[in-house]
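# Give the three-dimensional model of this entry:
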Amino acid sequence: MHILMTGGTGFIGCELVKHLTGHHITVLTRSPKKAKSALRHADFSNIDYINKLSNVSDLNHIDIVINLAGEPIAAKRWSSTQKQKICHSRWDTTQQLVDLIKKSSSPPKCLISGSAVGIYGDKDKQQVYENTPLAKGGFPFKVCQQWESIALQAQSDKTRVCLLRTGIVLGTEGGALAAMLPPFKFGVGGKMGTGEQYMPWIHLQDAARAIAYLVNHHKANGIFNLSAPHPVTNLAFSDGLAKTLKRPAMITTPKWLMKFIMGESSQLLFDSVRAKPKHLTELGFIFTFSHLEPALKQILHAREN
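Presented below is the predicted three-dimensional model:
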């Protein structure tokens, strides 16, 4: 198959291309030179690079579109300028792809497009499935709701749309875990606030495998929680990480301090989303890492070797 991918050099994208080596991949990137370097681990002469969609008239030659592009949501404080970057880096690219799909006489069979579990808002201890009502408030909801709405415009009898409501992705290089590790390694890690908020996590390998599974599963359609079957509380995550590192987890970081440091974006740390991947498991997808402790052990062992 011929796959067009945005966000191919991102945290998930770099892993995903390794699971798509049997396909012809075209990666949309602002810098083909940098992208070639970032993806050299997986480029077996099956990857092409383009730097803009404006030169593309249609997607008749594309079988699958995987849309993962977007400004990192937690990288900076949410100033009004940063919020605009976060929104339009997702919305504008998705709209361009949808417009090209609509222009195609033989459109791609599937659009797999990003989203995030933040769309649900704070659900406390409630188990969150793909049909759980949304909070309809807050910046993460605004970003994801519009992002999904644009992607769904591509839905037709010729094109299925899969929406990825992704949790916290854990891997050896980058992602949330890279930011968490230093304090825990020095024995000053611990829970955030009460620690009772649920963290929907997923191992990077499972995230990439799940997306590749949706590429090949021709009945896959609709919303998918891209998170492991067993979400844990922040306290359980902190204890699990400390145990794996053989370090204490005695420190509590108060909510007010993180709000002072991060501003509005601190809600990403304290909103509780006990997300379950019901639709993925119903499709028959099997997670390699369903539980947190084996996932952390594998990731930290891989980092050391």
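# contacts and neighbour counts: CA atoms only from here.
Fine.
# buried sites along stretch 158-169?
Applying a neighbour-count criterion of 16 or more other Cα atoms under 10 Å, one finds 159-169 buried in stretch 158-169.
# want to put them side by side, so please do this one too:
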Amino acid sequence: MRIAVTGSTGLIGSALVRSLLDDGHAVVRLVRRAPEARSDGSTEVRWNPTLRQIDHKGLAAGPDGSGLDAVVHLAGAGVADRRWSAAYKRQIHDSRVLGTTTIAEAVAGLKQPPRVLVSGSAVGYYGQTGDRLIDETEPAGGDFLARVCTAWEEATEPASAAGVRVAHARTGLVVAAGGGAWGRLFPLFRLGLGGRLGNGRQYWSFISLRDEVAALRYLIDDETLSGPVNLTAPVPVTNAEVTEAMGRVLHRPTVFSVPEPAIKVALGEFAVEVVGSHRVVPARLLDAGFRFAHPTVDQAIQAAR
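I've put the predicted structure just below:
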């Protein structure tokens, strides 16, 4: 298959591209600079999501004249990369909505549209849901990230209207030592400085990096899956359980804790995502027959260490 990927240098995107190339697929990376030759066999096509520009000709045809079979859209400003100023909140929103609109319109305008667009989203779609068990039938929440996710998913409409199957990958916290929110935890826990955040009762819906990549590829291949699909492990755990598991797997003490007021001072508005709760389950993935390599948090941490 010939598959275009945005966000190909990020934590998830880079792992996905490696997996696709290892299995002999042709990968087209969408980049914001002038395209360059790559030693890994992938090719590059230029786009500018801010200006809603894209090289349609480069996107449409491969070296053998083939079109695209699939597009995986993962690009967007990191939610936890900076403190949430008004300007950065606009960047979080616009990087997702403008980028998705650009991709969806480009896909819809191709003479031979791909059969599927897998577009990134997040469990933040549901807002803060406490200890209620949440699947894909739950409506959107009302906080900032929920509104962003709603607009993000709605921006794929041009592709859907053109008859392209669209799957919204609502991803949880990816367990990886090399990046993402979890990547910040590993150094602290390895030093014996890790501990509970807030009261520790908030649920974290996690997924290992290997399972995240496998699930994205499952969405590419399974023609029955469209619309929202939660990419989380089957059993979400509390922050206190995460703390215990990190200590257990890394063989380190976990005696520290950070009170909620201190988290709010340090992180500002983003603190609600750290002490908030998302108890999300992957009902549609499980119903479709997807099998997790790392269904438990211990297994996910062990795989990432």
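# so what's the aligned residue in the second structure for residue 64 of the first structure up against?
Under the alignment by TM-score structural alignment, residue 64 of the first structure pairs with residue 70 in the second structure. Each residue near residue 70 of the second structure by Cα atoms under 8 Å, 6 or more residues apart in numbering is listed here: 1-4, 114-118, 220.
# Residue 199 of the second structure now?
Applying Cα under 8 Å, 6+ apart, one finds that residue 199 of the second structure lies in contact with 240, 259-260.
# which of the residues you listed count as buried?
Buried by 16+ other Cα under 10 Å: 240, 260, out of the contacts of residue 199 of the second structure.
# gap between the aligned residue in the first structure for residue 126 of the second structure and residue 12 of the first structure?
Using TM-score structural alignment as the criterion, residue 126 of the second structure maps onto residue 120 of the first structure. In this view, residue 120 of the first structure and residue 12 of the first structure are 21 Å apart by Cα to Cα, to the nearest Å.
# Pick out whichever of these two has more residues nearby.
The residue with more neighbours, out of residue 120 of the first structure and residue 12, is residue 120; 27 against 21, by other Cα atoms under 10 Å.
# How about the contacts made by the nearest residue to that one once chain neighbours are set aside?
Leaving aside its sequence neighbours, residue 120 of the first structure sits nearest to residue 134 (Cα to Cα, 6 or more residues apart in numbering; 4.6 Å). Neighbour list for residue 134 of the first structure: 119-121, 141 [criterion: Cα under 8 Å, 6+ apart].
# what residues are up against the residue nearest the centre of the second structure?
Averaging the C-alpha coordinates of the second structure gives a centre point, and the residue nearest to it by Cα atoms, centre = their mean is residue 171 (4.7 Å). The contact partners of residue 171 of the second structure, by Cα under 8 Å, 6+ apart, come to 120-123, 207, 212, 230-232.
# which of these lies closest to residue 297 of the second structure?
Proximity of the contacts of residue 171 of the second structure to residue 297 of the second structure (Cα to Cα) peaks at residue 207, which lies at 8.1 Å.
# The closest one and residue 300 touch, don't they?
Yes: taking contact to mean Cα atoms under 8 Å, the distance of 7.0 Å between residue 207 of the second structure and residue 300 places them in contact.
# Find the residues that touch each one of these two.
Each of 175, 294 lies in contact with both residue 207 of the second structure and residue 300 under the rule Cα under 8 Å, 6+ apart.
# Comparing these two, which residue is more hemmed in?
For the pair residue 207 of the second structure and residue 300, the greater number of neighbours falls to residue 207 (30 against 23), based on other Cα under 10 Å.
# can you pick the most crowded of the contacts of residue 134 of the first structure?
residue 120 (27 neighbours).
# Confirm for me that it is in contact with residue 273.
Yes: because the distance of 7.2 Å satisfies Cα under 8 Å, residue 120 of the first structure is recorded as touching residue 273.
# what separates residue 153 of the first structure from residue 162 of the first structure, distance-wise?
12 Å.
# Of the contacts of residue 134 of the first structure, which belong to strands?
Restricting these to those inside strands, with DSSP state E as the criterion, leaves an empty set.
# could I get those residues as TSV with distance to residue 60 of the first structure?
Supplementary listing: the contacts of residue 134 of the first structure in TSV, determined by distance: Cα to Cα, whole Å:
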residue	distance to residue 60 of the first structure
119	32
120	35
121	38
141	33
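# need the contact list for the counterpart of residue 180 of the second structure in the first structure.
With the correspondence set by TM-score structural alignment, residue 180 of the second structure lines up against residue 175 in the first structure. Neighbouring residues of residue 175 of the first structure by Cα under 8 Å, 6+ apart: 11, 168-169.
# can you put those in CSV and add secondary structure and distance to residue 288 of the first structure?
Supplementary listing: these in CSV, determined by DSSP: H, G, I helix; E, B strand; the rest coil; distance: Cα to Cα, whole Å:
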residue, secondary structure, distance to residue 288 of the first structure
11, helix, 19
168, strand, 16
169, strand, 14
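# So which of these is the closest to residue 95 of the first structure?
Distances from residue 95 of the first structure to those, taken by Cα to Cα, are shortest for residue 11, at 22.4 Å.
# Where does the residue located most distally from the centre of the first structure sit: helix, strand or coil?
Using Cα atoms, centre = their mean, the residue of the first structure lying farthest from its centre is residue 105. It sits 30.5 Å away. Reducing the assignment at residue 105 of the first structure to three states with DSSP: H, G, I helix; E, B strand; the rest coil gives coil.
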